[in-house]
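K.L.:
All I have is the shape, not the residue letters:
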C-alpha cells in the first residue's frame, strides 16, 4: 500500500499573477504532486482553498497519511473548523509537511503555538542550502549543499519552538542565514517545515527540492493505526481500576460524569 499523500495549495497566485501562472500553469500543488507521484511508494492527490471545506473534509483527511501544505496570500481564508480538523488528524498520526510561506498558515501556528515569524526580502537572491544532518532520512541522496539561484530570503530569528532536529540551514547572498529544514512531533504526528518555494521562482521544478519533499513524505508517514484515543479524557470508575482501591474523600464529579475541558 502506498503512502496516501494530499498536496494542499492556496491556488491564488497561479490564477491572478502572470509570472506565477507561467511557471506553474497547473498550479504549484500540481507540480509538487507530480513530483511525489514519481516515487512508487507515494500516491499524491491535490486539494485547494477554493474547494468545499477547502478539499479537507473529514472523510478525505481520514484517508490521508501525509498532508503537504503551501499557502501565502490568504491564510485567513482557511476556516478555523478545518484547521482544528487537520490538527486533530496530526495528533492522531497524520504527517504534515509545511512549505515556504506556510510558516504563517493557521495550521502551522496552531501546532507550533508560537508566532512563527521571520525576516524576509524579495530580491531573487542566491540561496545555498546546507545539509547539516546528513544521516537523517529526509537528507537521503541530498548533497552536502545545493544552490537555488533565485529565491526569497528568509532570515533568523525564526520564532518557532526548538525543533527535534535541524536537517538544513540556508545562507543567502545578502548574508542572512535561516534554519530551513526542521522537524517536530505533535501527538503521534510528524511535522517537517521546508523553507524554499517562493512562487515567482521555479523552485518546485528543481530536482533536489523535489527529492527533499519526497524524502519528507516518506519520513512523516506513520503506518500504525490512527491514535484516535488521544482526544479523550475518560473518567475511569473505581471498579475498573487496575488494582483494588477504596474510594475516599469528597468528589467533584459523579460516577461516569465527563470532566471539565
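P.N.:
Right, received. Where do you want to start? Nothing here was measured: the structure is a model prediction, and the numbers come from that model. Numbers count the residues shown, from 1 in each chain.
K.L.:
drop to CA atoms for contacts and neighbour counts, all remaining ones
P.N.:
Fine.
K.L.:
mind listing the helices for this structure?
P.N.:
Using DSSP state H, the helices of the chain run over residues 13-16, 18-23, 28-36, 58-62, 80-92, 106-112, 207-220.
K.L.:
I'd like these laid out as a markdown table, including mean neighbour count and distance to residue 128.
P.N.:
As requested, those are exported to a markdown table (neighbours: other Cα atoms under 10 Å; distance: least, Cα to Cα, whole Å):
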| stretch | mean neighbour count | distance to residue 128 |
| --- | --- | --- |
| helix 13-16 | 16 | 25 |
| helix 18-23 | 16 | 22 |
| helix 28-36 | 22 | 21 |
| helix 58-62 | 13 | 35 |
| helix 80-92 | 19 | 31 |
| helix 106-112 | 20 | 25 |
| helix 207-220 | 21 | 12 |
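K.L.:
how far away is the spatially closest residue to residue 199 that is not a sequence neighbour from residue 194?
P.N.:
Spatial nearest neighbour of residue 199, chain neighbours left out: residue 20 (6.0 Å); criterion: Cα to Cα, 6 or more residues apart in numbering. Separation of residue 20 from residue 194 (Cα to Cα, to the nearest Å): 20 Å.
K.L.:
for residue 188, same thing?
P.N.:
20 Å.
K.L.:
again, but for residue 149
P.N.:
From residue 149 to residue 194 the distance is 17 Å (Cα to Cα).
K.L.:
what's the answer for residue 54, then?
P.N.:
Going from residue 54 to residue 194 by Cα to Cα gives 22 Å.
K.L.:
Which one of these two is surrounded by more residues?
P.N.:
Neighbour totals were compared for residue 54 and residue 194, and residue 194 leads with 24 against 17 (other Cα atoms under 10 Å).
K.L.:
Surely the more buried one touches residue 100?
P.N.:
Yes - applying Cα atoms under 8 Å as the test, residue 194 and residue 100 come out as touching, 6.1 Å apart.
K.L.:
this is the other structure I want to compare:
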C-alpha cells in the first residue's frame, strides 16, 4: 500500500531570503517531497501556510497517512483551529514528523504538552549525528554516524517529555550535544522529531537526512483505520452486571486428599 505523505512548509524564508531561495528554489517542502517520491511506496504532496486553512483542511488530513511539518518564523500565525485539527488527527492514528524549528511549532507543543525550549547558536558549525539505537527502523541503512558541514546548533536541555526512544544524538563543533531524533506515541499516532534543517544550509539535499526522513515516514505510518473521535469518552452504560467472582477454596476429595474447586 502506498503511504500518503503531506509535507507542510511555512514557506516564508524562501520568499524573503535570497540565500534560502537559492538553495531551495521550489521551497524546502518541495525538496523533501521530491526525495520521498523517489520511493515507489510513498506518494508525497505539499501544502504551505499561505494556502486556505494553511493547507490543513479536514479533507487533506483524511487522505494523509503521515504529516511532515517545517516551521520557524511564523509559528504564531498558525491558526489554533488548525492546531487542534492536527492534534486530533495524530490522536486518531495519523503519523507526524516535526523537523528542526518545528520543535517550537504550535502542533508539536500541543502534542508534547511542554515548553519544548532549548538553547541555540547560528554559526554554521559542523554537526555530527550519532546513532544511539542502531536497530531502530528509522536508522535503517545509515552509518554509525554522519556529518553536516554547516548547521545551526541546538543545545540541551531540551524541554520535551522523555521519549520512547532516542534514535540520534548530535555533537557540534562548539562542544554541545543534543538529542536529535526522538520518538513518541500520542494516542494512536506515532510522532518523530528530527533536529537538522536550518533554512540557510542545504541540509535537505543531504542523502543521509533524506534517508532518515524516508525511514521515519515508514515507521510513523499506521495502517489501522482512524479512530473516529479520539477525544470523546465512551460514556456507554453497562446494562448487565458481570458475574461475581467466586472465591476458590480447598475441598476434600472422597479419598480424603485436599484439592481445589
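P.N.:
All right, it came through fine. For clarity, every value in this text was computed on a predicted model and none was experimentally measured.
K.L.:
got the contact list for the closest residue to residue 118 of the second structure other than its chain neighbours?
P.N.:
In this structure, residue 118 of the second structure finds its nearest non-sequential neighbour in residue 158, 4.8 Å apart by Cα to Cα, 6+ apart. Contacts for residue 158 of the second structure (Cα atoms under 8 Å, 6 or more residues apart in numbering) come out as 116-119, 178-179.
K.L.:
Of these, just say which sits nearest to residue 202 of the second structure.
P.N.:
Lowest distance from residue 202 of the second structure to the contacts of residue 158 of the second structure (Cα to Cα) belongs to residue 178, with 20.2 Å.
K.L.:
my guess is residue 147 of the first structure meets residue 131, correct?
P.N.:
No - the criterion here is Cα under 8 Å, and residue 147 of the first structure misses it with residue 131 at 11.5 Å.
K.L.:
quick one, which of those two is more surrounded?
P.N.:
A direct count of neighbours by other Cα under 10 Å for residue 147 of the first structure and residue 131 places residue 131 higher, at 22 against 15.
K.L.:
residue contacts, the residue nearest to residue 90 of the second structure when sequence neighbours are not counted?
P.N.:
Excluding the flanking residues, the one nearest residue 90 of the second structure by Cα to Cα, 6+ apart is residue 189, at 4.7 Å. For residue 189 of the second structure, the contacting residues are 90-96, 220, 222, by Cα under 8 Å, 6+ apart.
K.L.:
could you redo the last one with a cut-off of 10 Å?
P.N.:
Residue 189 of the second structure is in contact with 65-66, 87-96, 220-222, 226, counting by Cα atoms under 10 Å, 6 or more residues apart in numbering.
K.L.:
and which of those is nearest to residue 139 of the second structure?
P.N.:
Once Cα to Cα is applied, the member of the contacts of residue 189 of the second structure that ends up nearest residue 139 of the second structure is residue 220, at 13.1 Å.
K.L.:
Please give me every residue in contact with that closest one.
P.N.:
Contact analysis of residue 220 of the second structure by Cα under 10 Å, 6+ apart lists 65-67, 93-97, 138, 183-185, 189-192, 214.
K.L.:
Could you do residue 13 of the first structure as well?
P.N.:
The contact partners of residue 13 of the first structure, by Cα under 10 Å, 6+ apart, come to 19-21, 24, 27-28, 71-73, 199-200.
K.L.:
which two in the residues you listed are spaced the farthest apart?
P.N.:
Using Cα to Cα, the contacts of residue 13 of the first structure reach their maximum pairwise distance at 19 and 71, which is 17.0 Å.
K.L.:
Go ahead and name everything in contact with the lengthiest strand in the second structure.
P.N.:
In the second structure, assigned by DSSP state E, the strand with the most residues is strand 119-131. Strand 119-131 of the second structure is touched from outside by 138-139, 142-158, 166-174, 176-181, 195-196, 198, 200-201, with contacts defined as Cα under 10 Å, 6+ apart.
K.L.:
And it, what's buried?
P.N.:
124-131 (16 or more other Cα atoms under 10 Å).
K.L.:
Check the contact between residue 22 of the first structure and residue 14; I expect there is one.
P.N.:
Yes - with contact defined as Cα atoms under 10 Å, residue 22 of the first structure counts as touching residue 14 (8.2 Å).
K.L.:
Find residues that contact each of those two.
P.N.:
With Cα under 10 Å, 6+ apart as the test, residue 22 of the first structure and residue 14 both reach residue 200.
K.L.:
Touching, residue 115 of the second structure and residue 107? I think so.
P.N.:
No - look at residue 115 of the second structure against residue 107 with Cα under 10 Å: they stay out of range, at 12.0 Å.
K.L.:
What subset of the contacts of strand 119-131 of the second structure is buried?
P.N.:
Neighbour-count burial (16+ other Cα under 10 Å) applied to the contacts of strand 119-131 of the second structure gives 138-139, 147-148, 150-155, 158, 166-172, 177-181, 195-196, 198, 200-201.
K.L.:
Could you pull up the residues touching the closest residue to residue 128 of the second structure other than its chain neighbours?
P.N.:
Nearest residue to residue 128 of the second structure, sequence neighbours excluded (Cα to Cα, 6+ apart): residue 147, at 4.4 Å. Applying Cα under 10 Å, 6+ apart to residue 147 of the second structure gives the contacts 126-130, 170-172, 206, 208-209.
K.L.:
go on, residue 191 of the first structure?
P.N.:
66-68, 90, 93-98, 108, 111-112, 163-164, 182-185, 216-217, 219-221.
K.L.:
What separation do you get for it and residue 89 of the first structure?
P.N.:
From residue 191 of the first structure to residue 89 of the first structure the distance is 12 Å (Cα to Cα).
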